[in-house]
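[1] test case, fold it:
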Amino acid sequence: MDDLRSSVRAFLRSRAFAPAVDAWHAGWDEEFTRALAGRGWVGMTIPKEYGGAGRTFLERFTVTEELLAAGAPVAAHWIADRQIAPSLLAHGTEEQKQAYLPAIARGECYFAIGMSEPESGSDLAGVRTRAQRTDGGWLLTGTKVWTTGAHRAHAILVLARTAPPDSAARHDGLAQFIVDLRSPGVTISPIVTMGGEQHFNEVALVEVFVADDRVLGRVGDGWRQVTSELGYERSGPERFMSTLPLLTETVARTRRGALPRHPDLGRHIARLAALRHLSRGVAASLQAGERADVEAALVKVLGTSLEGDIVDYTESLGAASPLLTTALLRRAGFTLRGGTSEILRGVIARDLGLRR
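    Prediction:
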């Protein structure tokens, strides 16, 4: 692992980019992504027969840690690499794997996620997007929001309802569909942040045709698939390292005497170390083929809380900087994306209740 870590650091020193807060979410740089892919650092856990590097989740963790610590612009490939590739490997047909995995590993295929909706948010069982059977496939109609990067991505993985919801079994009748974002009937509208940036989008689907061969997994099994997928989305180091470049800057300024020493700095670093240990544990579980939904929810809840606390701490010191300005503008979204803290606390509480 040390050699791998050293190689990534050397690569980062050779690249010209400005370290940024939240760069995994907003730092879209396709040339940078392709350069990473050329070194085998995109699609690392994709098997070699599908164009990947065939490496472990812990090796991928090492690479992503270094990229996040540097604030590198990795948003273009992040969703496809983090959760679409594992989902394809777990549930995709051979044709789907051949169609998407090699392109993901080359850093040439980008995905968005179509889970959240205007009236349901983090309550995925409340999905209203419907999929109606038609000759050779399905017609999808509905609206997805907070679809990061959809205006630049090639495809979106959409959770839709194939049967009317049963009030007693809302988790039934769901399926996942791979939708080409250039398909007729798809409209992508920007959701501009208060900083004037466009990362999020609203994606409207009006009778969008999706062929049978673009259904991911089994129809009716969408809930199990999507909750398993969330283990990848919620557990990675990006859930507690979005503001690490800001913390690193604050530490450097404190050492120089430009900022006052404060005990909260040590507390935040200790929390960061604990979360790293928990997140690596989830990566080990994923490598072993085990589900880690609740542990992933813990990483997300505790990690995004820490990210916000780092922003508040730095602001309290009067430490003005471009990194702090960006962090303040994006802080509100930390505890929302990937599932609100309220929803995730419910997930954790229910699991703890079942274990008693």
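[2] for the rest of this, base every contact and every neighbour count on C-alpha atoms.
    Noted.
[3] so what's residue 40 up against?
    52-53, 105 (CA atoms under 8 Å, 6 or more residues apart in numbering).
[4] please give the structure of this sequence too, so both can be compared:
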Amino acid sequence: MTAAVNASTEVADTDLAELRRDVRAFLADELERGTFEPSCDSWMTGCDPEFSRRVAERGWLGMTMPTEYGGHGRSPLERFVVTEEMLAAGAPVAAHWIADRQMAPSIRNNGTEVQKRRYLPGIAAGTMFIAIGMSEPDSGSDLASIRTRAVDLGDRWRISGTKVWTTQAHHSHAMVVLARTDGQAGDRQQGLSQFIVDLPHSDIEIRPIRSIDGDAHFNEVIFHDAEISADALLGQRGAGWAQVMGELAYERSGPERYLSTIPLLRAWADELRRSGATESQRTTLGQLAARAWALRQMSWSVAGELAAGRKPDVLAAMVKDLGSSFEGDLVEAIRASSGTIARRGGGDRFATLLAGGVLNSPAFTLRGGTNEILRGIVARGLGIR
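    Now for the predicted structure:
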């Protein structure tokens, strides 16, 4: 881990610092023009396609993709800087987030040449948003127990089944679906394959799932014997499990796993500067800032591992476990220490951010794998039985 930090620091001294200044200037301009209000969990709930397109115009989507597919050939460390600043500002990045974070690398690594040229340029341009169809009803975190099935009809596939908790499916142009193509449910990881399914589709029903705050960024997606072309298969038939595990390293390692509630921490720090802080509040603020910085260093190390071409699955699981716990702890610590009543309305920016953190925090340790699942990954990776 230390080697990764040292390697990434060598890059950060020059180009990364300039890039960070550019992103901050862009975000300051967006805020001044009133294009968005900072929010907690903005990478899940803050969907603004026009904002995503403006980010793409700056060359900040598809950053690590090859230029031949519309990308910019930049490093994971440069992409880390951009995503870190977007999250810290609470910017509305949900429209492009999943496509840029993990679907682009998956299509780049596993897709056919036709698939790469069809989907990657749109992701980089902020005009192609892609959802993930993994979770299913009654499966919990047991992804290997999925029941969605894809039947090979020769020149096409027929998919039947249901996916759930599918983020931003209603705004997406395509969906990468994990389905069983061979064997039975008891075969677990064997016989699973992935497909890129274009949306909308006449035989695919997308139903919104309303969260406790009334918003609907999750969906239930039902495949009513939906037929898709044979060339929708992503990667190798039967290799779906291995491909998904590769994608999860990107999903679990990013700064969104500890920065979802940082806009609230920044707003509270501003409140304390204006009104004065008690010794207890200063202590709480310092403890939260220290934990955030430690997690940032861990996540930066994972980005360094990715930049070096390695697969930091165990490190990514550690970041996700510790980071998602921190996000919830931050909300509770600020709520207890500030004495502020969380309110969604009324014009108090800090109270609104606190309300967003409170309402979204139950999902922090569930999405992307529960903490229990992640600890199992870490234990196995460390050889602990």
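[5] most neighbours, which of the contacts of residue 40 of the first structure?
    With neighbours defined as other CA atoms under 10 Å, the most crowded of those is residue 105; it has 31 neighbours.
[6] how far away is that one from residue 303 of the first structure?
    Distance from residue 105 of the first structure to residue 303 of the first structure, counting by CA to CA, to the nearest Å: 28 Å.
[7] ok so, going back, the contacts of residue 40 of the first structure in helices, which ones?
    Judged by DSSP state H, the contacts of residue 40 of the first structure include residue 105 as members of helices.
[8] the alignment partner in the first structure of residue 204 of the second structure and residue 150 of the first structure, how far apart?
    Superposed on the first structure with TM-score structural alignment, residue 204 of the second structure falls opposite residue 186. Residue 186 of the first structure sits 11 Å away from residue 150 of the first structure, taking CA to CA as the criterion.
[9] which one of these two is surrounded by more residues?
    Set residue 186 of the first structure next to residue 150 and count neighbours by other CA under 10 Å: residue 150 wins out with 25 against 21.
[10] so what's that one closest to, chain neighbours aside?
    Spatial nearest neighbour of residue 150 of the first structure, excluding adjacent residues (CA to CA, 6 or more residues apart in numbering): residue 112 at 5.3 Å.
[11] check residue 107 of the second structure too.
    Residue nearest to residue 107 of the second structure in three dimensions, not counting chain neighbours: residue 116, with 6.2 Å by CA to CA, 6+ apart.
[12] thought that neighbour was touching residue 69?
    Yes: counting by CA atoms under 8 Å, residue 116 of the second structure does reach residue 69; the two are 6.9 Å apart.
[13] the strand or helix carrying residue 95 of the second structure corresponds to what range in the first structure?
    Secondary structure assignment for residue 95 of the second structure, by DSSP states H and E: helix 94-98. Here helix 94-98 of the second structure aligns to the first structure at residues 75-79, judged by TM-score structural alignment.
[14] same check, this time on stretch 312-328 of the second structure
    Under TM-score structural alignment, the match for stretch 312-328 of the second structure is residues 292-308.
[15] so how far is that stretch off the chain centroid?
    13 Å (CA atoms, centre = their mean, to the nearest Å).
[16] what does it rub up against?
    Residues from elsewhere that reach stretch 292-308 of the first structure (CA under 8 Å, 6+ apart): 227-228, 230-232, 234-236, 239-243, 268, 271-272, 275, 278-279, 282, 285-286, 331, 334-335, 338, 341, 344-345, 347-348, 351.
[17] what of stretch 263-280 of the first structure?
    Applying CA under 8 Å, 6+ apart, the external contacts of stretch 263-280 of the first structure come out as 58, 61, 235-237, 240, 251, 295-296, 299, 302-303, 306, 310, 313.
[18] for it, buried residues please.
    For stretch 263-280 of the first structure, a neighbour-count test (16 or more other CA atoms under 10 Å) marks 265, 268-269, 272, 275-276, 278-280 as buried.
[19] what does stretch 221-238 of the first structure give?
    Neighbour counts over stretch 221-238 of the first structure (16+ other CA under 10 Å) mark 221-223, 225-226, 228-238 as buried.
[20] closest one of those residues to residue 25 of the first structure?
    Checking those against residue 25 of the first structure with CA to CA, the nearest one is residue 238 at 8.8 Å.
[21] residue in the second structure paired with that closest one?
    So, by TM-score structural alignment, residue 238 of the first structure is matched to residue 256.
[22] I'd say its match and residue 42 touch.
    No: using CA under 8 Å, residue 256 of the second structure makes no contact with residue 42, being 9.3 Å away.
[23] quick one, longest strand in the first structure?
    As assigned by DSSP state E, the longest strand anywhere in the first structure is strand 198-211.
[24] mind reading off the mean deviation between that one and the second structure?
    Following the fit onto the second structure, the mean deviation recorded for strand 198-211 of the first structure is 0.9 Å by mean CA distance after the TM-score superposition for the first structure.
[25] which residues of the second structure does that strand align to?
    Going by TM-score structural alignment: strand 198-211 of the first structure matches residues 216-229.
[26] distance between that stretch and the chain's centre?
    Relative to its chain's centre, stretch 216-229 of the second structure lies at 20 Å (CA atoms, centre = their mean).
[27] next: stretch 164-174 of the second structure.
    13 Å.
[28] same thing with stretch 44-57 of the first structure?
    19 Å.
[29] matching residues in the second structure for it?
    By TM-score structural alignment, stretch 44-57 of the first structure lines up with residues 63-76 in the second structure.
[30] what does that stretch contact?
    Residues from elsewhere that reach stretch 63-76 of the second structure (CA under 8 Å, 6+ apart): 59, 61-62, 78-79, 104-105, 108, 116-117, 120-122, 124-125, 303-304, 306-307.
[31] next one: the aligned partner of the residue nearest to residue 150 of the first structure in the second structure from residue 140 of the second structure, what distance?
    Taking TM-score structural alignment, the alignment pairs residue 112 of the first structure with residue 131 from the second structure. Residue 131 of the second structure is 19 Å from residue 140 of the second structure, where distance means CA to CA.
[32] same check, this time on residue 98 of the second structure
    20 Å.
[33] what residues are up against the closest residue in space to residue 243 of the first structure that isn't next to it in sequence?
    Nearest residue to residue 243 of the first structure, sequence neighbours excluded (CA to CA, 6+ apart): residue 21, at 5.3 Å. Applying CA under 8 Å, 6+ apart to residue 21 of the first structure gives the contacts 71, 242-246, 323, 326-327.
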